[in-house]
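*Asks:* Based on what follows, work out the 3D shape:
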Amino acid sequence: MSRHQLGMLIGMSVVAGLLFGFVELAGEVMEGETSAFDKSLLLALRDPLNPDQPGGPWWLARMARDITSLGSTTILTMVTVATLGFLLLLHKRAAALLVLVSIGGGGTLSTLLKMLFDRARPDLVPHGDQVISASFPSGHAMQSAVVYLTLGALLAQFVEGRRTKAYLLTWAMLLTLVIGASRVYLGVHWPTDVLAGWSVGAAWAAFCWMVAEWLQRRGAVEQDRPEATAGR
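*Replies:* Now for the predicted structure:
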């Protein structure tokens, strides 16, 4: 088995595992099996003397609101547009189209899943951010996973060295994790909403990565690796 085939096999296993986890979690949520877990964890993040207030120092809530904005539609759109412009400047039109389809598809999937499950937002505590859509899965958690993991994997192909690649991917994962966690801290999502968003978002990002690898090997998408551009 070649290195590429092994990578694809691992990628398929990761996607399947994440989707299985999402389906199992969604089933338990719809049956109400996660209610006690959701409520206990949500309340654990509040001030024990005043559950209407988030726990911790005053600046932590402000920081959470700043972090949560990194997963908003506005910020994710700006990041995506900037990336598309960067790829177009490098004359990588097929890669730009792939990024657009990947991120646009992830956003559409998030909307459809919210409509399908139509779970109510938490009502135990005041919301620390404005919300207008259903709760499951978390759109911030899912779309930040789609955008940051996809772009992290893309940027990793422009640099050499395992440490540098790992640095980019680590930051992509860290952003995804803290954005999702901020939604629970602000009381606008149940913990299982965020877990579901992470699962399906990461699965979508991994699937798109596999498609990109396959298309690159067929020559349908420009090679982004440094060695492909070294001779230019």
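*Asks:* Every contact and neighbour count from this point should use C-alpha atoms.
*Replies:* Fine.
*Asks:* Which strands or helices does the lengthiest strand in the chain pack on?
*Replies:* Longest strand in the chain by number of residues, with DSSP state E as the criterion: strand 50-54. With contacts taken as 3 or more C-alpha pairs under 8 Å, 6 or more residues apart in numbering; DSSP states H and E, strand 50-54 sits against strand 46-47.
*Asks:* Pull the residues that contact stretch 188-202.
*Replies:* Here stretch 188-202 makes contact (C-alpha atoms under 8 Å, 6 or more residues apart in numbering) with 15, 18-19, 21-22, 25-26, 29, 34, 38-39, 41-42, 106, 121-122, 127-129, 131, 135-146, 149, 176-177, 180-181, 183-184.
*Asks:* quick one, what contacts the spatially most central residue of the chain?
*Replies:* Nearest residue to the geometric centre of the chain (C-alpha atoms, centre = their mean): A145, 1.2 Å. By C-alpha under 8 Å, 6+ apart, the contact set of A145 is M173, T176, W198, G201, A202, A205.
*Asks:* Pick the one among those residues closest to I75.
*Replies:* T176 (13.4 Å; C-alpha to C-alpha).
*Asks:* thought that closest one was touching A141?
*Replies:* Yes: counting by C-alpha atoms under 8 Å, A141 is a contact partner of T176 at 6.5 Å.
*Asks:* Give me the more crowded residue out of those two.
*Replies:* Neighbour count, other C-alpha atoms under 10 Å: between T176 and A141, A141 has more, with 32 against 27.
*Asks:* Mind jotting down where the helices sit in this structure?
*Replies:* 3-30, 35-44, 58-69, 73-89, 93-117, 139-144, 150-156, 162-185, 191-218, 226-229 (DSSP state H).
*Asks:* can you list contacts of the fourth one?
*Replies:* If I follow you right, that is helix 73-89. For helix 73-89, contacts defined as C-alpha under 8 Å, 6+ apart pick out S69, L70, R93, A95, A96, V99, L100, I103, S144, V147, L151.
*Asks:* one more, for comparison:
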Amino acid sequence: MRDRFLTLARRARDAVGGIDLVVMLSILAVVGGAWGFLEIADEVSEGDTVKLDERILMALRSPDDPSDPIGGPVVEELVRDLTAMGGVAIIGLVTASTVGFLLMDRKYHAAALVLAATVGGQLVSSTLKGLYDRPRPSVVPHLMHASQASFPSGHSLLAAVTYLTLGALLARLVERPALKLYIVAVAASITALVGLSRIYLGVHYPTDVLAGWCAGMAWAILCWEAARWLQRRGMVEASIEA
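*Replies:* The predicted model follows:
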């Protein structure tokens, strides 16, 4: 038994040794994101998350008036501004600005990949919404207009795709690890705030947001790893190498 274990361990070591560390971590992240999404989707489909979802939404409202969010008008206005960062208008503007910069820098293939990642993310979001067709929360009044199905959160998914991709691009422009970490942390923070804003405004259940983060992260990393693979083969400019 011990010899068999050692043999398997050596084989695993040799197999992993032939894989780039970044590639291995990317695969784990994509698989983890996809697994997380499917687990949440399964729980949602079976109705196991309803009580927890509704309890969290109610905790963010006044006990006497569900239409009154905690924090008052000032916080509500700030949250509305934050949620716009995951909307089509802002995401489109950020994507167009990034693509424009890459085109001006003659990184045509890189620009195409950034555009494909964002547009693809929108298609993934629309497809998943149509597949699960979960109604919007009704336990609290919505604090802003919301259309389409609730699961997963499109704002959360697109924020993850756009800001994590942009963060990876910017992180390549600096050398200090601390600066790289700072850029990625800012991108992740924006993604988190967008998702949390959707819960606060009552237009999404918490599980919608979690699923959106999982799917968006998986899609963003999948696109990024595809870009690295193409770059190593000279098909994409080095400016987007991770």
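*Asks:* just to revisit the earlier point, top of the contacts of helix 73-89 of the first structure by number of neighbours, please.
*Replies:* Result: S144 is most packed of the contacts of helix 73-89 of the first structure (other C-alpha under 10 Å), 34 neighbours.
*Asks:* counterpart of that one in the second structure?
*Replies:* In the second structure, S144 of the first structure lines up with A159, judged by TM-score structural alignment.
*Asks:* what sits against that match?
*Replies:* So A159 of the second structure contacts M85, G86, I91, I190, T191, V194, G216 (C-alpha under 8 Å, 6+ apart).
*Asks:* tell me the contacts of the equivalent of the second one over in the first structure?
*Replies:* With TM-score structural alignment as the matching criterion, the partner of G86 of the second structure in the first structure is G71. Under the criterion of C-alpha under 8 Å, 6+ apart, the neighbours of G71 of the first structure are H140, A141, Q143, S144, I179.
*Asks:* With distance to A220 of the first structure added, can I get those residues in a markdown table?
*Replies:* A markdown table is the format used below for the contacts of G71 of the first structure (distance: C-alpha to C-alpha, whole Å):
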| residue | distance to A220 of the first structure |
| --- | --- |
| H140 | 31 |
| A141 | 31 |
| Q143 | 26 |
| S144 | 27 |
| I179 | 34 |
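*Asks:* Which contacts among those does the second structure share?
*Replies:* Retained in the second structure (both residues aligned by TM-score structural alignment, their matches' C-alpha atoms under 8 Å) from the contacts of G71 of the first structure: H140, A141, Q143, S144, I179.
*Asks:* ok, back up a step: tell me the most buried of the helices of the first structure?
*Replies:* helix 139-144 (a mean of 31; mean count of other C-alpha atoms under 10 Å).
*Asks:* That one against the second structure, how far on average?
*Replies:* Once fitted to the second structure, helix 139-144 of the first structure is off its aligned match by 0.4 Å on average (mean C-alpha distance after the TM-score superposition for the first structure).
*Asks:* Just send the contacts of helix 73-89 of the first structure back as TSV, with distance to T83 of the first structure too.
*Replies:* Output for the contacts of helix 73-89 of the first structure, formatted as TSV (distance: C-alpha to C-alpha, whole Å):
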residue	distance to T83 of the first structure
S69	19
L70	15
R93	12
A95	10
A96	8
V99	9
L100	10
I103	11
S144	15
V147	10
L151	8
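*Asks:* which one of those is nearest R217 of the first structure?
*Replies:* For R217 of the first structure, the nearest member of the contacts of helix 73-89 of the first structure is A95. The distance, counting by C-alpha to C-alpha, is 13.0 Å.
*Asks:* Trace the closest one over to the second structure, please.
*Replies:* That one, A95 of the first structure, aligns with A110 by TM-score structural alignment.
*Asks:* which parts of stretch 233-242 of the second structure are buried?
*Replies:* Neighbour counts over stretch 233-242 of the second structure (16 or more other C-alpha atoms under 10 Å) mark V236, E237, I240, E241 as buried.
*Asks:* and it, how far from the chain's centre?
*Replies:* Distance of stretch 233-242 of the second structure from its chain centroid, counting by C-alpha atoms, centre = their mean, to the nearest Å, is 23 Å.
*Asks:* Stretch 86-106 of the first structure too?
*Replies:* From the chain centre to the centre of stretch 86-106 of the first structure is a distance of 18 Å (C-alpha atoms, centre = their mean).
*Asks:* Equivalent analysis for stretch 13-21 of the second structure, please.
*Replies:* Centre to centre, stretch against its chain (C-alpha atoms, centre = their mean), the figure for stretch 13-21 of the second structure is 28 Å.
*Asks:* got the end-to-end distance for that stretch?
*Replies:* One end of stretch 13-21 of the second structure to the other measures 13 Å (C-alpha to C-alpha, to the nearest Å).
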